[in-house]
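>>> heads up, no residue letters with this:
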């Protein structure tokens, strides 16, 4: 258990065990504003810890995704609103800088907790992903992370691998990494992963600890960690095999009651589910006129926040890779803090929780919070630099291999368009690799947009030269190594899948599939639901898709299982399993580019969008 491994932090925090699981207490409702002000005036500790009122610093972040080095291109930038109302892009992120910022932020704070809201690992760049994310767990240990919830990507390799991340041990097939460099065996996370709403189907017990209590000098802050209930829809079936994912609100409220009985009266919920802010700038005023109605953010987190017990005083969220610090009313109508710190270690949130020693509760009227940029104008943390250097040296023989050449940036993750230039390249690579009769006979290919994890950036990040795409860069774009499937789909189900992009579970958060060359259609965003995909506009090589005809369709195993809200794609038959998506991507780069004829940016003209 984390409590026994991290003996050097026993004075800072504890795990409260119950029935073999860590438990935490619920927050009591905030004091009336007048009482809170009177208490603060009478005996505020100013963070020193000796008065009645104690300032507890909560530093938080989310969705790191193993991004140890600064992300390239737009993935490594945040948007800032300047005083004159204009915006600017700021380079941000990288754990060498994140460590420096967090360590500086903790100075002068006697009570400081660092927490995260999931997806610390998974979909990671090569320096972490090649080693099954052991490097990232090492980095998080050095960051002094106290606690995190699980996210959906923590299940990419299944429950057994997640437990290995928590408890340590060598990988079951790859073995121990870095033995030739004298690395010690992987010891696992020094912090607890919380998975309150993820249970083992056979036993009904949480797959990992549901709750955690941080304690120092009698100050106790409880944490409950959950991931989105819809995790099975965004992870391969194998990754969530044997697991059940419960409702976020019901789970948090359940453990709030349990933990309240344990005497812990202050809670933060770590929720790997999020929202969409009204602005893309990290420092915009999310609350507008300050009425605490939560109008500055929309999406799944709003309903969760409005229904989670009033005993919970703050929600640290993630999953949507957005930045916001908002207040959303709890079921009692009182404003409650909800935060998210973008992704890839580009921001961290600094929240002050004022703790009343007499009531053992957070004075919610005194809670203050803001997002801060992990700028790259500070000294790098030496221990993180050494860690990255060591793992990069192990990865170098593979990571530095040239795979192809590009003429300019080909944007994927950084593109805001429905049809992404890099999405076209990936879909074409899948079609080309699986079109031969002995490879599956594919006639068209679909690629899920969430599986495109980065951009291909022209400017070299290392010594390979501008325009060169290395294996490491290609891996960062396609890190899942999903096996490709080619299946028979009726034309009716091809049409149904395209309509499911904008209906069903994707009605309010559309997921536009990237399509291979030859497939065209019109997307009319002035309409609603499935009607947005214009009937009769779907064509393959200029011919309308025939609902009664059978087509051979290539897609990764995630989509072939109906992932991302595409049940029509799960109806495929006569399946042939092909090469991995990454192998096909690299093969396409090699076949279609050279130093003298680099791959051009696609026109991205397959989907006609009416706004």
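Great, that's in hand. Keep in mind that this is a model prediction, so the values were computed, not measured. Numbers count the residues shown, from 1 in each chain.

>>> for the rest of this, base every contact and every neighbour count on C-alpha atoms.
Will do.

>>> buried set for the lengthiest helix in the chain?
For the chain, the helix with the greatest residue count under DSSP state H is helix 382-399. By 16 or more other CA atoms under 10 Å, the buried positions in helix 382-399 come out as 384, 387-388, 390-392, 394-395, 399.

>>> which residues in the stretch 351-500 of the chain form helices?
Using DSSP state H, counting those that start in this stretch, the helices of the stretch 351-500 of the chain run over residues 382-399, 421-434, 471-477, 491-500.

>>> which among the buried residues of helix 382-399 gets closest to residue 252?
Using CA to CA, residue 384 is the member of those that sits closest to residue 252, with 34.5 Å.

>>> structure B:
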């Protein structure tokens, strides 16, 4: 049996911040024909087996227990809340600074839920299969407002450290650090490098310097889940009206 498949060819441009990073700016597709596979090379299979066994064992390592299922929803869901908390807390630890708010774009969360029960490393890879990096920016309040308006127009993003309402696709009633958003104040905001480099139409963030240390968003999740397990606590989250629609 022969198949034609489309393989994405990514064109990258150079992006400069506090650390060099690259982001796909366009996607093109080319067709390649895959023929029926031949016989398995037993020598190569034997050579790779120790590595495949190691990966298999690592992916099945349980790092936490979920007390209830965590679900991905907009404008707010328990899975998004817990993951945003993970990014918020682990970024504060890794950057050793006060963090005002942390965000995740819903499209980057690739599973609709984490089931009740054991949570493995493999589950976290399913939730976040991308090698996105944790990125810290200092945003002026008026720029943060523009960013929040974008998230509102997209139905609301997972967030920690901030509450807001969505009214006519705009962010309103924004409270950060217990106070209303100040257009002239500066805030330490955490996103992924994909977002700070303009991904998901976040062009307002591209020109603002970012601190990126090489710490993966996925690793932040794994570390946070593991910390709960070390404290002998089960994973749980609830809806807290972090993002809601105006009545």
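Looks like it came in fine. The structure presented is a predicted model; accordingly, all values stated were derived computationally and were not measured.

>>> tm score of chain vs chain?
Remark: TM-score between the superposed chains equals 0.77 [TM-score structural alignment, normalised by the length of structure 2]; 221 aligned residues with a CA RMSD of 3.1 Å.

>>> for the buried residues of helix 382-399 of structure 1, work out which two are farthest apart.
384 and 399 (19.5 Å).

>>> out of the buried residues of helix 382-399 of structure 1, who's nearest residue 337 of structure 1?
residue 384 (31.5 Å).

>>> so the closest one makes contact with residue 100?
No - counting by CA atoms under 8 Å, residue 384 of structure 1 stays clear of residue 100, with 9.6 Å between them.

>>> list residues touching both of the two?
Counting by CA atoms under 8 Å, 6 or more residues apart in numbering, residue 384 of structure 1 and residue 100 have no contacts in common.

>>> could you pull out the strands for the stretch 101-250 of structure 1?
112-116, 147-149, 193-194, 198-200, 211-216, 219-227, 243-245 (DSSP state E, counting those that start in this stretch).

>>> and those as TSV, adding mean neighbour count and distance to residue 36 of structure 1?
What follows is the strands of the stretch 101-250 of structure 1, written out as TSV (neighbours: other CA atoms under 10 Å; distance: least, CA to CA, whole Å):
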stretch	mean neighbour count	distance to residue 36 of structure 1
strand 112-116	23	22
strand 147-149	31	28
strand 193-194	29	31
strand 198-200	22	37
strand 211-216	24	22
strand 219-227	29	18
strand 243-245	21	38
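
>>> of all those strands, which lies closest to residue 573 of structure 1?
strand 243-245 (26.1 Å).

>>> residues touching the aligned residue in structure 1 for residue 70 of structure 2, list them.
In structure 1, the residue paired with residue 70 of structure 2 is residue 410, using TM-score structural alignment. Residue 410 of structure 1 makes contact with 421-422, 455-458, 601, according to CA under 8 Å, 6+ apart.

>>> from those, pick the one nearest residue 303 of structure 1.
Using CA to CA, residue 455 is the member of the contacts of residue 410 of structure 1 that lies nearest residue 303 of structure 1, at 32.7 Å.

>>> didn't that closest one look like it was pressed against residue 412?
Yes - using CA under 8 Å, residue 455 of structure 1 makes contact with residue 412 at a distance of 4.7 Å.

>>> what is in contact with the two at once?
In contact with both residue 455 of structure 1 and residue 412: residue 422, using CA under 8 Å, 6+ apart.

>>> so what's the residue count around residue 267 of structure 1?
By the measure other CA atoms under 10 Å, the count of residues near residue 267 of structure 1 is 29.

>>> was I right about it contacting residue 223?
Yes - counting by CA under 8 Å, residue 267 of structure 1 does reach residue 223; the two are 5.5 Å apart.

>>> returning to that earlier point: quick one: residues contacting the closest residue to the match of residue 70 of structure 2 other than its chain neighbours.
Distances taken as CA to CA, 6 or more residues apart in numbering put residue 456 closest to residue 410 of structure 1, at 5.1 Å, once the chain neighbours are dropped. By CA under 8 Å, 6+ apart, residue 456 of structure 1 lies in contact with 409-412, 422, 469, 473-474, 477.

>>> shared with structure 2, which of the residues you listed?
Mapping those onto structure 2 (both residues aligned by TM-score structural alignment, their matches' CA atoms under 8 Å) leaves 409-411, 422, 469, 473 still in contact.

>>> which single one of those residues is nearest to residue 518 of structure 1?
residue 422 (16.2 Å).

>>> and the counterpart of that closest one in structure 2, how close does it get to residue 129 of structure 2?
Aligned counterpart of residue 422 of structure 1 in structure 2: residue 79 (TM-score structural alignment). According to CA to CA, to the nearest Å, residue 79 of structure 2 and residue 129 of structure 2 sit 16 Å apart.

>>> next: residue 145 of structure 2.
Distance, residue 145 of structure 2 to residue 129 of structure 2, by CA to CA: 29 Å.

>>> now do residue 172 of structure 2
Residue 172 of structure 2 is 32 Å from residue 129 of structure 2, by CA to CA.

>>> turn the contacts of residue 410 of structure 1 into CSV, columns for distance to residue 137 of structure 1.
Formatted as CSV, these follow (distance: CA to CA, whole Å):
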residue, distance to residue 137 of structure 1
421, 33
422, 30
455, 25
456, 26
457, 27
458, 30
601, 36
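
>>> widest-spaced pair of the residues you listed?
Within the contacts of residue 410 of structure 1, 421 and 458 form the most distant pair, 13.9 Å apart (CA to CA).

>>> which one of these two is surrounded by more residues?
Each of residue 421 of structure 1 and residue 458 has its neighbours counted (other CA under 10 Å); residue 421 has more, 23 against 19.

>>> so the more buried one makes contact with residue 427?
No - between residue 421 of structure 1 and residue 427 there is no contact under CA under 8 Å: 10.2 Å.

>>> which neighbours do those two share?
Counting by CA under 8 Å, 6+ apart, no residue touches both residue 421 of structure 1 and residue 427.

>>> on that earlier part again, residue 172 and residue 129 of structure 2: which has the busier surroundings?
Between residue 172 of structure 2 and residue 129, counted using other CA under 10 Å, the more crowded position is residue 172 (20 against 16).
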